[in-house]
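*Asks:* sequence first, then the predicted structure:
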Amino acid sequence: MPQHTQITRVCRDCDGFATAAITTGTRHRDGTRVTLRVACPACKGTGLTTPAGVVRAGR
């Protein structure tokens, strides 16, 4: 069967999962864990990339 192509451009670095929550190991007073939210540096947290023709080049 033929495969359908994606309409949106998913980021190659994060594969569309642009933000990750990382636990630090410490806990808040209520017992929940302290987490840091880290965004993908390539797509800046959007999960998508812009096509090469859309990117502005030059002055």
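*Replies:* Cool, the structure landed.

*Asks:* C-alpha only now, for contacts and for neighbours.
*Replies:* Noted.

*Asks:* could you look up the SS state of Ala52?
*Replies:* Following DSSP: H, G, I helix; E, B strand; the rest coil, the label given to Ala52 is coil.

*Asks:* so how far is His28 from it?
*Replies:* 44 Å (C-alpha to C-alpha, to the nearest Å).

*Asks:* who does the lengthiest strand in the chain touch, helix- and strand-wise?
*Replies:* Using DSSP state E to define each element, the chain has its longest strand at strand 19-27. With contacts taken as 3 or more C-alpha pairs under 8 Å, 6 or more residues apart in numbering; DSSP states H and E, strand 19-27 sits against strand 33-39.

*Asks:* adding another structure so you can compare the two:
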Amino acid sequence: MPQTPTARVCSHCDGFPVVHITTGTLTSDGHRRTLAAACPACKGTGTRNAPAALARAGK
């Protein structure tokens, strides 16, 4: 039986919240130097809260 998830996948990063970008330089042991960049919308979690439900007010 499928379960209802409480958190949704972030629409900005599609669940891949942190990426590493190479700078093109090498370290002394030959590895590439990288910079980590986190998704600004979900702040690196990969999930977003469900949108709030609308409520009717008035008569």
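*Replies:* Cool, the structure landed. A quick note: this is a predicted structure, and the numbers were derived from the prediction, not measured.

*Asks:* thinking again about what came up before, ok, average deviation of the longest strand of the first structure from the second structure?
*Replies:* Mean deviation of strand 19-27 of the first structure relative to the second structure after superposition (mean C-alpha distance after the TM-score superposition for the first structure): 0.3 Å.

*Asks:* angle of that strand against strand 33-39?
*Replies:* Here strand 19-27 of the first structure points in a direction 160 degrees away from that of strand 33-39 (axes from the mean of the first three to the mean of the last three C-alpha atoms, to 10 degrees).

*Asks:* how about strand 19-27 of the first structure: buried residues?
*Replies:* Thr19 (16 or more other C-alpha atoms under 10 Å).

*Asks:* nearest the middle, which residue of the first structure would you pick?
*Replies:* Ala18 (1.2 Å; C-alpha atoms, centre = their mean).

*Asks:* what sits against it?
*Replies:* For Ala18 of the first structure, the contact set (C-alpha atoms under 8 Å, 6 or more residues apart in numbering) comprises Ala39, Cys40, Cys43, Lys44, Gly45, Thr46, Gly47.

*Asks:* just give the nearest non-adjacent residue to the fourth one, would you?
*Replies:* In other words, Lys44 of the first structure. Ala18 (7.6 Å; C-alpha to C-alpha, 6 or more residues apart in numbering).

*Asks:* make a ChimeraX selection of the buried ones in the contacts of Ala18 of the first structure.
*Replies:* This is the ChimeraX syntax for the buried subset of the contacts of Ala18 of the first structure, where burial follows 16+ other C-alpha under 10 Å:
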select :39,40,43,45,46,47
